[in-house]
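Q: With the input below, show me the fold.
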Amino acid sequence: MKAVLFDAYGTLASITDPRRPYRQVINEARRRGTELPGDVASHVMASPLTLSELASQLHVPTEALHHAERDLETEVASITLYPETLATLEALQARGLKLGVCSNLAAPYAAPLLKVLPPLDAYLWSFEVGAIKPQPQIFEAACQALGCSPVEVLMVGDSLQADVDGARAAGLHAAWLTREGDHGDLQSLDELLQ
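A: Okay, the predicted model is just below:
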């Protein structure tokens, strides 16, 4: 193994006060009878849409948008790393491994995460790549950014389908992190150090 990729939320960090502002905007559009694109959640994560741009596309009124924007501010202010994240990343870097983040997320969630993480070798955000996990394009882009072949990379994440099955289908190794329960490969990031 030459590199380790991590999912962001649910793996490295958590949102301790979830408000789901994008879902609020989508639900408001549904309530108003707006016709939504096929998989609107995937659309949001595969493009650099701000909350206000999404609300505009879905014809959501200003008052509902302002409420969702306040909730977005609350949500990103509550982002925190899991207790073992920094020490695990530093130990893996000390072993000479390249590290990266590969995550499905809406654009406003990347910058707050970058503020709390140490510098890593690569950051692959679905909204920049234009593909979401489990699509192979995002894993291919991650391997290219790390300068590694897929067989040299381990993907660690909390979603069996997106992080594990998607990574394996793209030729990477994968470990399923389940912080609650013992049905995954890992229950904590520091188990990577054993």
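Q: all contacts plus neighbour counts: C-alpha atoms, from now on.
A: OK.
Q: longest helix in this structure, by residue count?
A: Longest helix in the chain by number of residues (criterion: DSSP state H): helix 62-77.
Q: Going by neighbour count, which residues of that helix are buried?
A: Leu65, Ala68, Glu69, Asp71, Leu72, Thr74, Glu75, Val76 (16 or more other CA atoms under 10 Å).
Q: would you list the residues you listed in a markdown table and tack on distance to Phe6?
A: Converted to a markdown table, the buried residues of helix 62-77 look like this (distance: CA to CA, whole Å):
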| residue | distance to Phe6 |
| --- | --- |
| Leu65 | 32 |
| Ala68 | 28 |
| Glu69 | 28 |
| Asp71 | 26 |
| Leu72 | 23 |
| Thr74 | 24 |
| Glu75 | 21 |
| Val76 | 19 |
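Q: I'd like the structure of this one too, to check against the first:
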Amino acid sequence: MQTCVIFDVFGTLIQIHEKRNPHLQLLRYGRRQGVSPRTEHLHMFMTRELDWEEAAHALGIRSGYVKLHSLNRLLEEELASMTLYDDAQKAIAMLQEAGVKIGLCSNLASGYGPAVRELLPGLDAYGFSYEIGAMKPNPIIYQSVCRDLGVQPGQQLWGDRVVMIGDSIKCDRDGARVAGIAGFHLNRIGQGDFFDLIEFAECVLNG
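A: Sure thing, here's the model as predicted:
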């Protein structure tokens, strides 16, 4: 039986200590020009690979070099402040040593992808919304990660076991379950299915 584990990224494996919210800053800048922030703007950031100039143009926001440079600096400050949670590397190592395939599934703007891969190298699948073109809880993103892992969610016939964990009930527990994956909610103050990733990894290995 092949066992695969899918992790959410931010709030689960990686934390940002210095949040600068550069994409929100771009939307606030656009509001001063009469561009009202909408849900589809967030969707665009998360499902397309755009640099700052392309993003501003797509939103109809006029921005010069100085503004774009400042947004990029904010992003770089966030990226520089990213670290793994204390339990992340140990939990991944425990699972990999037991032969468990590991994948990531994250709603992510394109500027964050390379930094995430650098902090979490050598995994079996990287499912980022800006590369796939779909956001959690859309089943397409879970299916894409499972395809890269070589398993089919919801198909119990072959004995494959796919488990996911993350800090969002909607995306990482319920959305995963709709896609045929055993989804679990991580809450580090003890109000979810698991309170840390070591406990989760142990449960996967003992299950």
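Q: tm score of chain vs chain?
A: Once superposed, chain against chain, the TM-score is 0.93 (TM-score structural alignment, normalised by the length of the first structure); 193 aligned residues with a CA RMSD of 1.5 Å.
Q: returning to that earlier point: give me the next element, helix or strand, following the longest helix of the first structure.
A: The helix or strand immediately downstream of helix 62-77 of the first structure is strand 79-81, counting by DSSP states H and E.
Q: Give me the residues contacting the helix or strand following that following strand.
A: Next helix or strand after strand 79-81 of the first structure toward the C-terminus (DSSP H and E): helix 85-94. Here helix 85-94 of the first structure makes contact (CA atoms under 8 Å, 6 or more residues apart in numbering) with Leu12, Ala13, Leu99, Leu117, Pro118, Leu189, Asp190, Leu192, Leu193.
Q: what helices or strands is the longest helix of the first structure leaning on?
A: helix 21-31, helix 51-57 (3 or more CA pairs under 8 Å, 6 or more residues apart in numbering; DSSP states H and E).
Q: Just the buried residues out of the contacts of helix 85-94 of the first structure, in ChimeraX syntax.
A: Remark: buried members of these, expressed as a ChimeraX selection using 16+ other CA under 10 Å:
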select :12,13,99,189,190
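Q: between the contacts of helix 85-94 of the first structure, which is closest to Ile138 of the first structure?
A: Leu99 (15.5 Å; CA to CA).
Q: how about that closest one, secondary structure?
A: strand (DSSP: H, G, I helix; E, B strand; the rest coil).
Q: just checking, it touches Leu5?
A: Yes - counting by CA atoms under 8 Å, Leu99 of the first structure touches Leu5, with 5.8 Å between them.
Q: residues near Lys115 of the first structure, how many?
A: Neighbourhood size, Lys115 of the first structure [other CA atoms under 10 Å]: 10.
Q: what's the answer for Ala46 of the first structure, then?
A: 22.
Q: what sits against it?
A: Asn104, Ala106, Ser126, Phe127, Glu128, Val129, Gly130, Ala131, Ile132.
Q: For my notes, please list the residues you listed in a markdown table and give neighbour count and distance to His43 of the first structure for each entry.
A: Compiled in a markdown table, the contacts of Ala46 of the first structure are given as follows (neighbours: other CA atoms under 10 Å; distance: CA to CA, whole Å):
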| residue | neighbour count | distance to His43 of the first structure |
| --- | --- | --- |
| Asn104 | 27 | 11 |
| Ala106 | 23 | 9 |
| Ser126 | 24 | 10 |
| Phe127 | 23 | 9 |
| Glu128 | 18 | 12 |
| Val129 | 18 | 12 |
| Gly130 | 16 | 9 |
| Ala131 | 22 | 9 |
| Ile132 | 26 | 9 |
